[in-house]
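*Asks:* sequence plus the predicted model coming up.
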Amino acid sequence: MKGLDDNHRRVQRIIQVNHLQARSHNKIKQFLSWSVRKIAKNQFKHRFDAQKPYQKLIADVSEFRYGKADIKQCVYLSPVLDLYYR
């Protein structure tokens, strides 16, 4: 089966006319509170296994924006992972 051979400019124009263009929100943003704090020592030293539950917990904070572009509404998700259970 032969693939479609379309010009990338034509595909881009069709996407824009039908309002299918995705907007990228991949701007790297640093929280001001993090820049003030000291960096903690690396206590794991690449040993990511635990012998018992609640011995090693890791977390990450993600920001999700919603609503209109002019209204800055955000929610934060901070999952905690126990390295014993993975």
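*Replies:* Noted; the coordinates are in hand.
*Asks:* CA atoms for contacts and neighbours, from now on please.
*Replies:* Will do.
*Asks:* what helix or strand is Arg13 on?
*Replies:* Using DSSP states H and E, Arg13 falls within helix 8-17.
*Asks:* helix or strand next in line after that helix, which one?
*Replies:* helix 32-36.
*Asks:* helices and strands around that next one, which ones?
*Replies:* Helix 32-36 sits against no helix or strand, with contacts defined as 3 or more Cα pairs under 8 Å, 6 or more residues apart in numbering; DSSP states H and E.
*Asks:* next SSE after that helix?
*Replies:* strand 57-59.
*Asks:* second structure follows, compare the two:
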Amino acid sequence: MSETAISEQSINLHIGARLRARRELRRLSSSDLADLTGISLAELQAIEEGGAEATPKFLLRAAAALNVHVRYFFLEYQPRRIAA
């Protein structure tokens, strides 16, 4: 069967890049954003690098801290498909 699935890594990389860009635009340190969202600095760094999946709860908190709608993290996302 040759079904395709959206690459989880591609969405994680996209969200991480959007998160970092907005954090830097707002001139927040990684430590500040970690504190505002209730996660550890290591967790935030992993999310920004695309190595960890952002939970819905984290995305809602990050959106509030960064003054954006939660959909901001998904804007311009182009899914990469992989063979399943």
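*Replies:* Perfect, I can see it now. Worth saying up front: this structure is predicted, and the values here are computed from it rather than measured.
*Asks:* any idea what the TM-score comes out to?
*Replies:* Superposed pair, TM-score by TM-score structural alignment, normalised by the length of structure 2: 0.26. Supporting alignment: 37 aligned residues with a Cα RMSD of 3.9 Å.
*Asks:* pretty sure Glu48 of structure 2 is touching Leu13, no?
*Replies:* Yes: proximity of Glu48 of structure 2 to Leu13 meets the contact threshold set by Cα atoms under 8 Å, at 7.4 Å.
*Asks:* ok, these two, which is more surrounded?
*Replies:* Comparing Glu48 of structure 2 with Leu13 by neighbour count (other Cα atoms under 10 Å), the higher total belongs to Glu48, at 23 against 18.
*Asks:* who's in contact with the more buried one?
*Replies:* The neighbours of Glu48 of structure 2, taking Cα atoms under 8 Å, 6 or more residues apart in numbering as the test, are 13, 15-17, 19-20.
*Asks:* let's see it at 6 Å
*Replies:* By Cα atoms under 6 Å, 6 or more residues apart in numbering, the contact set of Glu48 of structure 2 is 16, 20.
*Asks:* check the gap between it and Ile82 of structure 2 for me.
*Replies:* As judged by Cα to Cα, to the nearest Å, Glu48 of structure 2 and Ile82 of structure 2 stand 22 Å apart.
*Asks:* ok, now Ala21 of structure 2?
*Replies:* The value you get for Ala21 of structure 2 to Ile82 of structure 2, if Cα to Cα is used, is 27 Å.
*Asks:* tell me if Ala5 of structure 2 really is in a strand.
*Replies:* Yes: counting by DSSP: H, G, I helix; E, B strand; the rest coil, Ala5 of structure 2 is part of a strand.
*Asks:* quick one: the strands in structure 2?
*Replies:* With DSSP state E as the criterion, structure 2 has strands at 4-6, 81-83.
*Asks:* mind giving me the packing neighbours of the first one?
*Replies:* Under the contact criterion of 3 or more Cα pairs under 6 Å, 6 or more residues apart in numbering; DSSP states H and E, strand 4-6 of structure 2 touches strand 81-83.
*Asks:* nothing else from me, thank you.
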